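In: Could you look at this predicted model? Sequence included:
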Amino acid sequence: MPPETNRKGAKGGRATRSEIVAAADRLIYESGYGDTSFSDIADAVGMSRGNFYYHFRTKDAILDAVIDERQAATRAMLEGWAAEADDPIARICAFIRILIVNGEKIREHGCPVGTLCNELAKLDHNAFPGAVEIFAQFRDWLTERFTELGRGEEAQGLALRVLAFSQGAATLYTAFRDDTWVATEVDRMCAWVHELAAQ
């Protein structure tokens, strides 16, 4: 097979794998890991089981790839927020406002990080630490922002408070489907950040 064909084939394989991971990510988020089967993912990408096994031999391997992709997407999102604003207050509020930006999905399915962590914890799954690492990315990034605000030793505690708010609000958003309440709480949390910075 000529080299050019090899290159195209490799690129096509990477594209197919990415398509599988994207479909699995969506299905795991919407239905849960336990209720998402190989067949569900294969059907979502229109692929035979034989071709599917060429890319992933087990469902756990797909889960690992989904978590890797979520970690990479989280890093890219945090870097984007850092590039868009120099002000740590604006950066923290960008995180808080994710409840509004992703409001429709959160209202229907909850927080993608929180729901996955909860399910994997109940299953005592080996992939649980990888899912928790996404929360750690948020915690560490928020800690850096509060450190920039001069909060020193309390920076990590403040970061965890913001994380706790976002998880609690996401859970209640899914339960009550109240857009107005979420918008009000997001505004209040951002006001708290501004007050904290002024102290």
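Out: Alright, I've got the coordinates. Bear in mind the structure is a predicted one, so any value in this text is a computation, not a measurement.
In: make it CA atoms for all contacts and neighbour counts henceforth
Out: Fine.
In: just checking, what packs against the helix ranked longest in the chain?
Out: Criterion DSSP state H: the longest helix present in the chain is helix 3-31. Applying 3 or more CA pairs under 8 Å, 6 or more residues apart in numbering; DSSP states H and E, one finds that helix 3-31 contacts helix 38-45, helix 59-84, helix 112-123.
In: Can you name the next helix or strand after the second one?
Out: When you say that, I think you mean helix 59-84. For helix 59-84, the following helix or strand on the C-terminal side (DSSP states H and E) is helix 88-96.
In: Buried residues, the very next helix or strand once past that following helix. List them.
Out: Downstream of helix 88-96, the next assigned helix or strand under DSSP H and E is helix 98-101. With burial defined by 16 or more other CA atoms under 10 Å, the residues of helix 98-101 counted as buried are 99, 100.
In: Touching whatever helix or strand comes next after helix 98-101 from outside, list them.
Out: Following helix 98-101 in sequence order, the next helix or strand is helix 103-109 (DSSP H and E). For helix 103-109, contacts defined as CA atoms under 8 Å, 6 or more residues apart in numbering pick out 29, 30, 99, 112, 170, 173, 174, 175, 177.
In: here comes the other one, which I'd like you to weigh against the first:
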Amino acid sequence: MVAATTRLQIVEAADRLFYERGFEATSFADIAAVVELSRGNFYYHFRTKDELLDAVITHRLARTKSMLDVWEAKSEAPAERILSFVQLLIVNQAKIMAYGCPVGTLCNELAKLDHIARGRAAEIFNLFRHWLSHQFVAVGREADADGLAMHVLMWSQGVAALAAAYRDETFIHREVENISAWLAAQQPEPPAFPEIVPVQQS
């Protein structure tokens, strides 16, 4: 039990430092200092940095899946669930302005490094993509659900990138409003029923 707790502490510390400093710029020593572990105890849990990165990605995937499950249980309306995803830009705006999107920044860095784990990191985007697509199917847009899901991902990533560049809260809130208005316009119009004309009695 103690070993499992220590391992989780290492993964959570690495997760935070990979996000704030970058994967390549974070050393084992940096993580060990945060967790207050000796080098020997640290290596007992993780032998290589790549092994630790894999654990961090697995941890992020589990947290993301848990968050999506909460959104599913919280609202019966798929449009409201999609808005929960969009609202992450506001909920996490301080961190996004400081460091960018945690998923996007990791994927970009690993792609530049041509790291073997770049595909695994993209699994988090895939999780969001499939979940958003499922919500658009539920909204009634089955034919173009995946395209709409990718559009929401693209828009949110653009907002996160510019938010980190300009550190402008007003921009984030304005774009969240714009995305919300766009989402409302994507819902199919309810079917129009012909007007019922009462039959006049002769």
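Out: In hand now; what should we look at? Computed from a predicted structure; not experimentally measured.
In: Overlay them and tell me the TM-score.
Out: Once the chains are laid over each other, their TM-score by TM-score structural alignment, normalised by the length of structure 1 reads 0.94; 189 aligned residues with a CA RMSD of 0.7 Å.
In: what about the longest helix of structure 1, distance to the chain center?
Out: Computed by CA atoms, centre = their mean, to the nearest Å, the chain-centroid distance of helix 3-31 of structure 1 equals 19 Å.
In: quick one, it and helix 38-45 angle?
Out: Going by axes from the mean of the first three to the mean of the last three CA atoms, to 10 degrees, helix 3-31 of structure 1 is angled at 120 degrees with respect to helix 38-45.
In: tilt between helix 3-31 of structure 1 and helix 59-84?
Out: Using the same axes, to 10 degrees: helix 3-31 of structure 1 against helix 59-84 is 90 degrees.
In: List the buried residues for helix 3-31 of structure 1?
Out: 16-18, 20-30.
In: again with stretch 144-154 of structure 2
Out: For stretch 144-154 of structure 2, by 16+ other CA under 10 Å, it's 145, 146, 148, 149, 150, 152, 153.
In: Stretch 114-130 of structure 2 too?
Out: 117, 118, 120, 121, 122, 123, 124, 125, 128, 129.
In: same question, stretch 187-197 of structure 1
Out: Applying 16+ other CA under 10 Å to stretch 187-197 of structure 1 flags 189, 190, 193 as buried.
In: now those residues in JSON lines, with secondary structure and distance to residue 117 of structure 1?
Out: Listed next are those as JSON lines, based on DSSP: H, G, I helix; E, B strand; the rest coil; distance: CA to CA, whole Å:
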{"residue": "189", "secondary structure": "helix", "distance to residue 117 of structure 1": "24"}
{"residue": "190", "secondary structure": "helix", "distance to residue 117 of structure 1": "26"}
{"residue": "193", "secondary structure": "helix", "distance to residue 117 of structure 1": "27"}
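In: what does residue 75 of structure 1 align to in structure 2?
Out: Using TM-score structural alignment as the criterion, residue 75 of structure 1 maps onto residue 65 of structure 2.
In: What's the separation between the equivalent of residue 99 of structure 1 over in structure 2 and residue 78 of structure 2?
Out: If you follow residue 99 of structure 1 across to structure 2 using TM-score structural alignment, you land on residue 89. Residue 89 of structure 2 sits 19 Å away from residue 78 of structure 2, going by CA to CA, to the nearest Å.
In: okay, and stretch 124-143 of structure 1 goes to which residues in structure 2?
Out: The alignment of stretch 124-143 of structure 1 onto structure 2 (TM-score structural alignment) spans residues 114-133.
In: now what about that stretch, what contacts it?
Out: So stretch 114-133 of structure 2 is contacted by 53-54, 57, 60-61, 64-65, 68, 82, 103, 106-107, 110-111, 145-150, 153 (CA under 8 Å, 6+ apart).
In: hmm, back to that, and which of the buried residues of stretch 114-130 of structure 2 is nearest residue 173 of structure 2?
Out: Taking CA to CA as the measure, residue 173 of structure 2 sits nearest to residue 128 out of the buried residues of stretch 114-130 of structure 2, at 21.1 Å.
In: how close does the helix or strand hosting the closest one sit to structure 1?
Out: According to DSSP H and E, residue 128 of structure 2 maps onto helix 118-139. Averaged over the aligned pairs, helix 118-139 of structure 2 sits 0.4 Å from structure 1 after superposition, using mean CA distance after the TM-score superposition for structure 1.
In: once the structures are aligned, where does whatever helix or strand comes next after that helix end up in structure 1?
Out: Per DSSP H and E, the first helix or strand lying C-terminal to helix 118-139 of structure 2 is helix 145-166. Against structure 1, the aligned range for helix 145-166 of structure 2 is residues 155-176 (TM-score structural alignment).
In: mean shift between the matching stretch and structure 2?
Out: Relative to structure 2, stretch 155-176 of structure 1 is 0.2 Å off (mean CA distance after the TM-score superposition for structure 1).
In: For the aligned partner of residue 74 of structure 2 in structure 1, list the residues it contacts.
Out: Counting by TM-score structural alignment, residue 74 of structure 2 corresponds to residue 84 in structure 1. For residue 84 of structure 1, no contacting residues are found, by CA under 8 Å, 6+ apart.
In: returning to that earlier point: could I get the buried residues of stretch 187-197 of structure 1 as TSV with distance to residue 41 of structure 1?
Out: As requested, the buried residues of stretch 187-197 of structure 1 are exported to TSV (distance: CA to CA, whole Å):
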residue	distance to residue 41 of structure 1
189	38
190	39
193	41
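In: so which of the residues you listed comes closest to residue 37 of structure 1?
Out: Using CA to CA, these come closest to residue 37 of structure 1 at residue 189, 38.9 Å.
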